[in-house]
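Novice: Sequence and predicted structure are below.
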Amino acid sequence: MPEGDTVWLAAKRMNTALAGATLRRGEFRLPHLAALDLAGATVREVVPRGKHMLIRLADDHTLRTHYRMDGSWHIYRPGTRWRGGPGYDVRVVLATDEWECVGYRLHDVEYVPTSQEDTLVGHLGPDILGPDWDLEEALRRIRDRPEEQVGVAILDQRNLAGIGNLYKVESLFLAGVHPWARVADVDDRLAPLVERAQRLMKANLERPEQSTTGDLRRGYDHWVYGRKGKPCRRCRTPILMGDQGPHLQERVTYWCPRCQAARSAIDPQARTGEPGRPRPVATPG
């Protein structure tokens, strides 16, 4: 699933293409919005909200889209061949005289009065990249569930919006925090952890590449993410990988068992290989 910085950059580019322009084409290839035609509507602005994109129109309506795992927006000049995928994957087309914005495999596409945006994104915590960012409120929400695993808590968009799995994994490593540690057991490290994630995301805002090491070369751009079994860049211990999160919502998690050694007891089931639990892999490869 795209991280908040990816959505931020996409919204910036969409805003450049659409803000202030009148749509000559605004069609939806989704059953619940198939009858909606936005041709003639003027776009006021395009803004990100966590991992959601909000396209606000001058008539005080908002179009919300979400990428989830496979969605994307592509921007083309009129007459240019669309290359984002087969035609049957197109969900939304918003075109002006100068640009064509084509949404592929988009999810959670909704059209509501702007005054009702909270029905779509009101459940989200403070946006780590947004103007509403409030560190203390984010920490309060995280601490409300002290027994939660910290790796699950910082990924929960109800606590703070925008952090995805990559920044979760990398921030935990840089903070030396075990992903399965309880929130209550790492309370003194929560603020630096969240602030680190924010700095990493801001460093990548203006580019599609996401590097947490400062090196953009492929294979050198991450500390532990995607590096199962490879030596830790700090201590050379093989990186472990496991699934973390509620059943059917598990996210692949990477960590160094030495640099992120637990300072407190970890749930014994966390290493059994059960669904939703990490399955350590230490074989170099």
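Specialist: Here it is on my side, so go on.

Novice: Please make it C-alpha for all contacts and neighbour counts, starting now.
Specialist: Fine.

Novice: got the contact list for Pro131?
Specialist: Not one residue lies near Pro131 by CA atoms under 8 Å, 6 or more residues apart in numbering.

Novice: Make sure it is indeed in a helix.
Specialist: No: applying DSSP: H, G, I helix; E, B strand; the rest coil, one finds Pro131 to be coil, outside a helix.

Novice: now it: how far from Val47?
Specialist: Per CA to CA, to the nearest Å, Pro131 is found 11 Å from Val47.

Novice: Check Arg217 too.
Specialist: For Arg217, the distance to Val47 - CA to CA - is 30 Å.

Novice: dump the residue contacts of Asp134.
Specialist: If you count contacts by CA under 8 Å, 6+ apart, Asp134 has them with Pro126, Asp127, Ile128.

Novice: Which residue, neighbours along the chain excluded, lies closest to the second one?
Specialist: Translated: Asp127. Nearest non-adjacent residue to Asp127, counting by CA to CA, 6 or more residues apart in numbering: Ala161, 4.6 Å away.

Novice: got it, and Ile55?
Specialist: Take Ile55 and drop its neighbours on the chain: the residue closest to it by CA to CA, 6+ apart is Val46, 4.5 Å away.

Novice: Where does the one you found fall, secondary structure wise?
Specialist: strand 43-49 (DSSP states H and E).

Novice: Check it against this one:
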Amino acid sequence: MPEGDTVWQAARRLHTALAGKVLTRSDLRVPKFATADLTGRTVLDVTPRGKHLLTRIEGGLTLHSHLRMDGSWKVYANGQRWSGGPAHQIRAILGTADRTAVGYRLPVLELIRTTDEDRAVGHLGPDLLGPDWDPDKALENLLRDPARLLGEALLDQRNLAGIGNVYKSELCFLLGVTPWLPIGALPADRAVHLPALAKKLLESNRDRPARNTTGSNSTGRGTSGRAQNLYVYGRTARPCLRCHTPVRSADQGDGSRERPTYWCPTCQVGPTPPPGNAKPRTDHRRTAN
């Protein structure tokens, strides 16, 4: 699932493949930009911003993309078979003399002026993996609405940029509270450490092929033969790695989108959904990407 660490890795791959090279092929397969031709221009850099990718191109242009749930950028050498999905899922092709970057299932793809990047990403809070990271500002943003549910506040990229559904569930576990706790009810000693903990998780995973929040060997297996890289995410009905209580799951959302959420009913305190998987509702604004 693309989150801040995944996007950081994608930006690094694209930057390594394209930066400083002249485009020999350009194909943007979205109606608004289908006639745009970038061939002959040099790629200047590829920069991640939260969950967004900014590919800056000679002439003051930026190709802005967002992976959302299942988008991806793949890089291929000349002659290598493309394997990111069927051809009809390709949204962008950027080719150089020796590499081709192919964007699959990109829900957001737009060509904008580099001077207008703020229009695409200016709403984002401090980037957990970016040079603008500011833990005090991130905490201030999170606590601005004390009644908002912690899980929803963490996903809102206007508060801090880079957390997705996996890190939301894992952070709440490490904080010892449920994602349905109003963020204003988070004990002060835990709240003050929340930004640093989030940054530590993403930074420690940005160079890993497999995401790990438990500190165990990323290829290690438990007695059940299952990987133990994550404390609760994706572990419904399996034993908590700390207390062995079965992990629970339910949907959580702000009215715009429901996301599967995981927690340990023993290790985490706070409100939980009522029986029947009914979700607590709020009237807060939609969560920004």
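Specialist: Nice, I can see it. Not measured: the values here are computed from a predicted model.

Novice: rewinding a little: I figured the residue nearest to Asp127 of the first structure hits Leu124, correct?
Specialist: Yes: between Ala161 of the first structure and Leu124 there is a contact at 5.9 Å, judged by CA atoms under 8 Å.

Novice: quick one, helices of the second structure?
Specialist: With DSSP state H as the criterion, the second structure has helices at 4-18, 117-121, 135-142, 150-155, 165-175, 188-191, 194-205.

Novice: and the gap between Arg119 of the second structure and Ala11 of the second structure?
Specialist: Remark: distance between Arg119 of the second structure and Ala11 of the second structure (CA to CA) = 20 Å.

Novice: So for those two, which residue has more residues nearby?
Specialist: Ala11 (22 against 11; other CA atoms under 10 Å).

Novice: and the residue nearest to Asn212 of the second structure when sequence neighbours are not counted, how many neighbours does it have?
Specialist: Of all residues not flanking Asn212 of the second structure in the chain, Asn229 sits nearest, at 4.5 Å (CA to CA, 6+ apart). A count of nearby residues for Asn229 of the second structure, using other CA under 10 Å, gives 20.

Novice: contacting residues for the residue nearest to Asp127 of the first structure?
Specialist: Contacts of Ala161 of the first structure were listed using CA under 8 Å, 6+ apart, and they are Gly4, Arg49, Gly50, Lys51, Leu124, Gly125, Pro126, Asp127, Ile128.

Novice: Let me know the closest of these to Gly20 of the first structure.
Specialist: Among the contacts of Ala161 of the first structure, Arg49 lies closest to Gly20 of the first structure (CA to CA), at 20.0 Å.

Novice: hey, where'd the strands end up in the second structure?
Specialist: Along the second structure, counting by DSSP state E, strands occupy 25-28, 43-49, 52-57, 61-66, 72-77, 90-95, 99-104, 108-113, 248-253, 258-263.

Novice: got the angle for the fifth one vs helix 4-18?
Specialist: What it means is strand 72-77 of the second structure. Strand 72-77 of the second structure runs at 30 degrees relative to helix 4-18, counting by axes from the mean of the first three to the mean of the last three CA atoms, to 10 degrees.

Novice: show me what contacts the aligned residue in the first structure for Thr100 of the second structure?
Specialist: With TM-score structural alignment defining the correspondence, Thr100 of the second structure maps onto Glu100 in the first structure. Contact analysis of Glu100 of the first structure by CA under 8 Å, 6+ apart lists Ile75, Tyr76, Arg77, Pro78, Val93, Leu94.

Novice: what's the spacing between the second one and Ala17 of the first structure?
Specialist: Using CA to CA, we find Tyr76 of the first structure at a distance of 10 Å from Ala17 of the first structure.

Novice: between those two, which one's more packed in?
Specialist: Set Tyr76 of the first structure next to Ala17 and count neighbours by other CA under 10 Å: Ala17 wins out with 21 against 16.

Novice: Please name the residues that touch Asp215 of the first structure.
Specialist: Asp221.

Novice: oh, I was asking about Leu166 of the first structure
Specialist: Residues near Leu166 of the first structure by CA under 8 Å, 6+ apart: Glu3, Tyr225.

Novice: overlap in contacts of Tyr76 and Ala17 of the first structure?
Specialist: By CA under 8 Å, 6+ apart, Tyr76 of the first structure and Ala17 have these common neighbours: Trp99.

Novice: that older thread, how many neighbours does the residue nearest to Ile55 of the first structure have?
Specialist: Look at Val46 of the first structure: counted by other CA under 10 Å, it has 24 neighbours.

Novice: I'd assumed Ala17 was in contact with it.
Specialist: No: using CA under 8 Å as the test, Val46 of the first structure is too far from Ala17 to be in contact (9.5 Å).

Novice: re earlier: possible to save the contacts of Ala161 of the first structure as a markdown table with distance to Val183 of the first structure?
Specialist: Formatted as a markdown table, the contacts of Ala161 of the first structure follow (distance: CA to CA, whole Å):
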| residue | distance to Val183 of the first structure |
| --- | --- |
| Gly4 | 23 |
| Arg49 | 25 |
| Gly50 | 22 |
| Lys51 | 24 |
| Leu124 | 19 |
| Gly125 | 17 |
| Pro126 | 18 |
| Asp127 | 20 |
| Ile128 | 19 |
